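Q: Show me how the following folds:
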Amino acid sequence: MNWSLPSATLDLSPHAPGLIMGILNVTPDSFSDGGAHVGIDAALAHAREMLTAGAGIIDVGGESTRPGAAEVETNEEIARTAPVVAALRAELPSSTLLSIDTRKAAVAEAALAAGADIVNDVSGLTHDPRMLEVCAQSNAGIVIMHMQGSPESMQDAPRYDDVVAEVRAFFQQQLKTCEAAGITADRIVFDPGIGFGKAHEHNLRLLAHLDTLAPANRPILLGVSRKSVIARILGDTDLSKRLWPTVALTSHARRQNVLIHRVHDVQENHHALRMTEAILSAR
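A: All right, here's what the predicted structure looks like:
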């Protein structure tokens, strides 16, 4: 259960401390914090805050993938993200792990050259034909997420016969594809893609079976922070009311051996991880 990255090998076995991946959106239109961290100074300030609050990874994204979002032109996405990654690498402690959240090979390539350690692809390496090659030629960690459709249309009418089995089968196929391209399994973690081409019942089924999804005993990353599945259950679309349900999901997922949690609110979720782990270790 190790995750091999360019500058570190992370222990992601069930008894290891979980990791918080702090979300750093440098977009004007992300669903929760669009425009809040645009510009290098604002991005650096927020990254420092997240590290102080307990983040182990900073995930930089330059394209909103909320339902209905239009695709950002490649050069624009590079202009948004590569300078921020370079500034983070230059300014933050060398132990800071940096991730690029993109489905485009050229964006990943530019971010890796700027110092990123991880490629986090919401399409699971399926959107851009060159992404597999770019990842294979690097030694970066890779997050393979499941998404049915594309952000523009993924929530129109998602359908599955068995969402748990189909997500698991996608992960198994992508692991085989990566290994055939020379990407070893120890570089890969998997994300079930809550809210990405899933109806409400699909999200809940996946959340109930997180510990059954990953092939080859690989780690799971969960990104459910502030998502609409919470609003559906609460019957309230107020974003400010999604913090504590996200914290509850972090604790629930940690009990299913989810070791990486991608969140907006770092400190609260970091505390939930440590409390849950203290209870698990006392068994």
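
Q: From here on, just use CA atoms for contacts and neighbour counts.
A: OK.

Q: In the stretch 101-250 of the chain, mark out all the strands, start to finish.
A: Remark: strands assigned in the stretch 101-250 of the chain by DSSP state E, counting those that start in this stretch are 118-121, 141-145, 188-191, 221-222.

Q: now those in TSV, with mean neighbour count and distance to residue 203?
A: Conversion of these to TSV gives the following (neighbours: other C-alpha atoms under 10 Å; distance: least, C-alpha to C-alpha, whole Å):
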stretch	mean neighbour count	distance to residue 203
strand 118-121	27	19
strand 141-145	26	14
strand 188-191	26	12
strand 221-222	26	12
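
Q: next up, for comparison:
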Amino acid sequence: MEFGIATFVTDEGIRPGPLGRALEERGFDSVFLAEHSHIPTSRETPYPGGGDMPRVYYRTLDPFVALTAMAGTTTRLLLGTGIALLPQRDVIHTAKQTASLDLLSEGRLLFGVGAGWNREEMRNHGVDPRTRGPLMTEQLRTLKELWTRDEAEFHGDHLDVERSFCWPKPVRSPHPPIYLGGESEAALNRLAEVGDGWLPRGHTSFEEIRRVRADLADRGKPDIPTTVFAARPDPETVAGYADAGVERVTFLLPTRPESETLEKLDEFSQVAEKFR
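A: Next comes the predicted model:
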């Protein structure tokens, strides 16, 4: 089993370059960065965790800029989005950003994506929350075309991209692995259709992970790579995920200044060391 970190990189915490270096020095194999473009102050959509919205949600750095900074201070660390809110993104710009990061990092991108939950945030991007799922499926199909074909095109119900050149191409062949976030039936159907890996959240039970993995195997995706996002950093929890066939567990790193961050990473590393 591998171990990574999930976190919000903001202007108030450790900078991404030193964070990446610290993760690699402590043997973590990956980092997954959250994304929110902005948070409308109307706050119509309740925060899923209950209570007030944490300030990290509206202070996140752009994940591709932050991951590029991490690429410059590391050589092995896998660079993940956890998650990129794909329906809110222009698909052509996203194809170029992802491929550029994969090229500059020599093939280390893990592309975690999700449909999002903040409805007013989506609407500000011109996205109808009711159709964000089908839109994202078409976006992923379009990305694969733009990543892998010299002359790419896509024609669907939500997207229409004429035959085009789009470079650079990713280093990873055939393309960076796409990890689908979410545990809903729609998310799991999308995973079976267009995903390469699953990114369930840390509250997902061991039994549910076994059930989903068995169902995916029946649908032609046996042994699908599974990374748990923001699991509790305790040995019992980690052991349960290992028994369920999880390939990687990430611990949620609070957004803090550098010295406090390094102390917390040392704590997480001690948990991971029991399973290495």
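
Q: mind putting the strands of the stretch 101-250 of the first structure in a markdown table, distance to residue 49 of the first structure included?
A: As requested, the strands of the stretch 101-250 of the first structure are exported to a markdown table (distance: least, C-alpha to C-alpha, whole Å):
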| stretch | distance to residue 49 of the first structure |
| --- | --- |
| strand 118-121 | 20 |
| strand 141-145 | 24 |
| strand 188-191 | 25 |
| strand 221-222 | 21 |
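
Q: Any idea which of these gets closest to residue 24 of the first structure?
A: Nearest to residue 24 of the first structure, of all the strands of the stretch 101-250 of the first structure, is strand 118-121, at 12.8 Å by C-alpha to C-alpha.

Q: what stretch of the second structure does the closest one fall on?
A: The aligned range for strand 118-121 of the first structure in the second structure is 110-113, by TM-score structural alignment.

Q: can you tell me which strand in the first structure is longest?
A: For the first structure, the strand with the greatest residue count under DSSP state E is strand 19-25.

Q: average gap between that one and the second structure?
A: Once fitted to the second structure, strand 19-25 of the first structure is off its aligned match by 2.0 Å on average (mean C-alpha distance after the TM-score superposition for the first structure).

Q: And that strand, what does it pack against?
A: helix 40-53, strand 57-61, strand 260-263, helix 266-281 (3 or more C-alpha pairs under 8 Å, 6 or more residues apart in numbering; DSSP states H and E).

Q: Kindly reformat the ones you listed as CSV and extend each row with distance to residue 87 of the first structure.
A: CSV is the format used below for these (distance: least, C-alpha to C-alpha, whole Å):
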stretch, distance to residue 87 of the first structure
helix 40-53, 7
strand 57-61, 12
strand 260-263, 21
helix 266-281, 21
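
Q: can those go into a markdown table with extra columns for mean neighbour count?
A: Formatted as a markdown table, those follow (neighbours: other C-alpha atoms under 10 Å):
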| stretch | mean neighbour count |
| --- | --- |
| helix 40-53 | 17 |
| strand 57-61 | 26 |
| strand 260-263 | 26 |
| helix 266-281 | 18 |
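
Q: circling back: pull the residues that contact the longest strand of the first structure.
A: 33-35, 37-38, 43, 46-47, 50, 54-62, 259-266, 269-270 (C-alpha atoms under 8 Å, 6 or more residues apart in numbering).

Q: How far off centre is that strand?
A: 8 Å (C-alpha atoms, centre = their mean, to the nearest Å).

Q: List the buried residues in it.
A: Residues of strand 19-25 of the first structure classed as buried: 19, 20, 21, 22, 23, 24, 25 (neighbour count, 16 or more other C-alpha atoms under 10 Å).

Q: closest one to residue 2 of the first structure among the helices and strands packed on strand 19-25 of the first structure?
A: That would be strand 260-263 among these, by C-alpha to C-alpha, at 12.3 Å.

Q: Return the list of helices and strands in contact with that closest one.
A: Right, strand 260-263 of the first structure is packed against strand 19-25, strand 221-222 by 3+ C-alpha pairs under 8 Å, 6+ apart.
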